[in-house]
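A.B. asks: okay, sequence plus prediction incoming.
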Amino acid sequence: MKRGKKYQEALSKIERGKLYDPVEALRLVKELAHAKFDETVEVHVKLGVDPRHADQQVRGTVALPHGTGKTRRVLVFAKGEKAKEAEAAGADYVGAEELVEKIQGGWFDFDVAVATPDMMGMVGKLGKILGPRGLMPNPKSGTVTMDIARTINELKAGRIEYRVDKTAIVHVPIGKVSFELEKLVENLNAFAEALIKAKPAAAKGQYIRSVTVCSTMGPGIKISPLAFTAANK
């Protein structure tokens, strides 16, 4: 894949083979971001797990102290009092059968879906549609719940979901390049702490294999796995 001149210039400022300290790496991400929009800062962590085994799955949520810099559109499947609670808490879309039909028709103008447990019989019909897009409500990610107001508030404030993919890598956003460096570092540390706590008992050997940070359009910068975990021991 051919890269542009600005990307190549940014790449030349990264020391090949070096494992950076998290603060130094995030400072470089901010410095080397060159797009005309406020790029997202991403973290990609290679784990020492085999995702093919159910007992080595890694999945969870974490509330980033400074959010992601993006306002998330929250959809809630609920009825009655819980629907009213969702509307009062600021959900962008609230409904039941009508939302199921809308999604079956190809509508996906939302970033996260939440459901009360009693709605899952109906929402289950959307598994093959929402599942591949990472939008299916799930108890493990805290999106199947009766605590609707708190969940909506946390999602709006910056709670993110993470899960290992089939290549054993976890990908998450931790903010924008416009964030102060200190806030990016605190968000990274919060994610690192959650990821370390989520280590499966069945995982053997080195758990954190590699850590890369980058902006949306920028080159990847490697962080020392030891430095990534050090602040959370």
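C.D. replies: Alright, I've got the coordinates.

A.B. asks: alpha carbons only for contacts and neighbour counts from here, please
C.D. replies: Noted.

A.B. asks: could you check how far the residue in the chain sticking out farthest from the centre is from Val123?
C.D. replies: Computed with C-alpha atoms, centre = their mean, the residue of the chain farthest from its C-alpha average is Gly80, at 30.6 Å. Gly80 sits 16 Å away from Val123, going by C-alpha to C-alpha, to the nearest Å.

A.B. asks: can you check Gly106 too?
C.D. replies: Distance, Gly106 to Val123, using C-alpha to C-alpha: 15 Å.

A.B. asks: and those two? which has more neighbours close in?
C.D. replies: Val123 (20 against 9; other C-alpha atoms under 10 Å).

A.B. asks: show me what contacts that one?
C.D. replies: Shown in contact with Val123 (C-alpha atoms under 8 Å, 6 or more residues apart in numbering): Phe77, Val100, Ala115.

A.B. asks: so the first one makes contact with Val112?
C.D. replies: So the one you mean is Phe77. No - the pair Phe77 / Val112 is not scored as a contact, 11.2 Å apart, by C-alpha atoms under 8 Å.

A.B. asks: more crowded one of the two?
C.D. replies: Phe77 (27 against 20).

A.B. asks: just give the closest residue to the more buried one, not the sequence neighbours.
C.D. replies: Nearest residue to Phe77 in three dimensions, chain neighbours excluded: Ala115, at 4.6 Å (C-alpha to C-alpha, 6 or more residues apart in numbering).

A.B. asks: next, count neighbours for that neighbour.
C.D. replies: Neighbours of Ala115 under the rule other C-alpha under 10 Å: 29.

A.B. asks: put this next to the previous one:
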Amino acid sequence: MKRGKKYIEKEKLVDRSSLYDIKEGIELVQKLSYAKFDETVEAHIKLGVDSRHADQQVRGAVVLPHGTGKKVRVLVFAKGDKAAEAEAAGADFVGAEELVSRIQNDNWFDYDVVVATPDMMGVVGRLGRVLGPKGLMPNPKAGTVSMDVKKAVEDIKAGKIEYRLDKTNIIHVPIGKVSFGTEKLKENFDTLMGAVVKAKPAASKGTYLRSVVVTTTMGPGVKLNASKIVG
């Protein structure tokens, strides 16, 4: 992959042979940002599990204390009082069967998170093949299948993020914007890592946190000392 001049210049600031302490790594990753927009800071966490096995799945959700800095659009599948509750809580789109046909027929994806009440999952299930690959399918573990739609919507708007393994056993999640500064980014990172460590499957053997890298949208990555995180 060919890199631009700015990326190559920034990459010189990173010692590839080092594992950085958390605070030091987060400070450095902000200095590596060079885009004209406020870049997102992301964490990439490689775990010592095998996601092909059901008992080694790592998935959940956590509310970052300072949010992600991104406006999140929430779609809620609900009816009656629950639909009204979702609208009052600030959901961007609320509906039932009519939304299913809109997604199926119009290829509509102008939202970031999908929430559903349990009684609507039979309807939402028809969208599994469409929403599943995009990571949008509501899931009880992530708190996106719930009768308490008010809390679900408010938590998401406040900065709740979902984390899950990809096929290579890596979790990719945003922890904020460069403009947040070191302290807020570190608090978000610590909250995320606390949740991931707590979610360690009983079937996981050996080293759980294989590697942890923080990066910005455009900049090079910085490897953190994973052994310090466990402590």
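C.D. replies: Everything's here; your move. All values derive from a computational prediction rather than experimental measurement.

A.B. asks: centroid residue for structure 2?
C.D. replies: Per C-alpha atoms, centre = their mean, the C-alpha nearest to the average position across structure 2 is that of Val173, at 3.8 Å.

A.B. asks: mind giving me the packing neighbours of whichever helix in structure 2 runs longest?
C.D. replies: Longest helix in structure 2, counting residues (DSSP state H): helix 182-198. Packing contacts for helix 182-198 of structure 2, counted by 3 or more C-alpha pairs under 8 Å, 6 or more residues apart in numbering; DSSP states H and E, involve helix 22-31, strand 59-63, strand 170-177.

A.B. asks: next helix or strand past the second one?
C.D. replies: Looking back up the chat, that one is strand 59-63 of structure 2. With elements assigned by DSSP states H and E, the helix or strand that comes after strand 59-63 of structure 2 is strand 74-77.

A.B. asks: average gap between that next one and structure 1?
C.D. replies: Following the fit onto structure 1, the mean deviation recorded for strand 74-77 of structure 2 is 0.3 Å by mean C-alpha distance after the TM-score superposition for structure 1.

A.B. asks: contacts for that strand?
C.D. replies: Contacts of strand 74-77 of structure 2 (C-alpha under 8 Å, 6+ apart): 83, 86, 91-96, 111-117, 120, 124, 153, 156.

A.B. asks: ok, Thr116 of structure 1 - contacts?
C.D. replies: By C-alpha under 8 Å, 6+ apart, the contact set of Thr116 of structure 1 is Phe77, Ala78, Lys82, Val144, Thr145, Met146, Ile148.

A.B. asks: ok, 10 Å please
C.D. replies: 76-79, 82-83, 123, 137, 139, 143-148 (C-alpha atoms under 10 Å, 6 or more residues apart in numbering).

A.B. asks: residue ranges for the strands of structure 1, please.
C.D. replies: For structure 1, strands defined by DSSP state E occupy the ranges 40-47, 59-63, 74-77, 93-95, 112-115, 159-163, 169-176, 208-215, 221-223.

A.B. asks: so for Leu19 of structure 1, which of these sits nearest?
C.D. replies: strand 221-223 (5.0 Å; C-alpha to C-alpha).

A.B. asks: what packs against that closest one?
C.D. replies: In terms of contacts (3 or more C-alpha pairs under 10 Å, 6 or more residues apart in numbering; DSSP states H and E), strand 221-223 of structure 1 is packed against helix 22-32, strand 40-47, strand 208-215.

A.B. asks: go with 8 Å
C.D. replies: Contact partners of strand 221-223 of structure 1 among helices and strands, from 3+ C-alpha pairs under 8 Å, 6+ apart: helix 22-32, strand 208-215.

A.B. asks: the nearest residue to Ala203 of structure 1 once chain neighbours are set aside and Ile221 of structure 1, how far apart?
C.D. replies: Closest residue in space to Ala203 of structure 1, ignoring its immediate chain neighbours: Val49 at 5.5 Å, by C-alpha to C-alpha, 6+ apart. Relative to Ile221 of structure 1, Val49 of structure 1 is positioned 22 Å away (C-alpha to C-alpha).

A.B. asks: ok, Ala202 of structure 1 next?
C.D. replies: For Ala202 of structure 1 relative to Ile221 of structure 1 (C-alpha to C-alpha), the value is 29 Å.

A.B. asks: of those two, which one has the most company?
C.D. replies: Looking at Ala202 of structure 1 and Ile221 with other C-alpha under 10 Å, you find the greater number of neighbours at Ile221, namely 26 against 13.

A.B. asks: quick one: contacts for the more buried one?
C.D. replies: Listed by C-alpha under 8 Å, 6+ apart, the contact partners of Ile221 of structure 1 are Ile14, Leu19, Tyr20, Ala25, Val29, Thr212, Val213, Cys214.

A.B. asks: tell me who's in contact with Gly143 of structure 2.
C.D. replies: Listed by C-alpha under 8 Å, 6+ apart, the contact set of Gly143 of structure 2 reads Ala61, Ala152.

A.B. asks: what does Ala61 of structure 2 give?
C.D. replies: Ala61 of structure 2 is in contact with Lys141, Ala142, Gly143, Lys160, Ile161, Glu162, Tyr163, Ala195, counting by C-alpha under 8 Å, 6+ apart.
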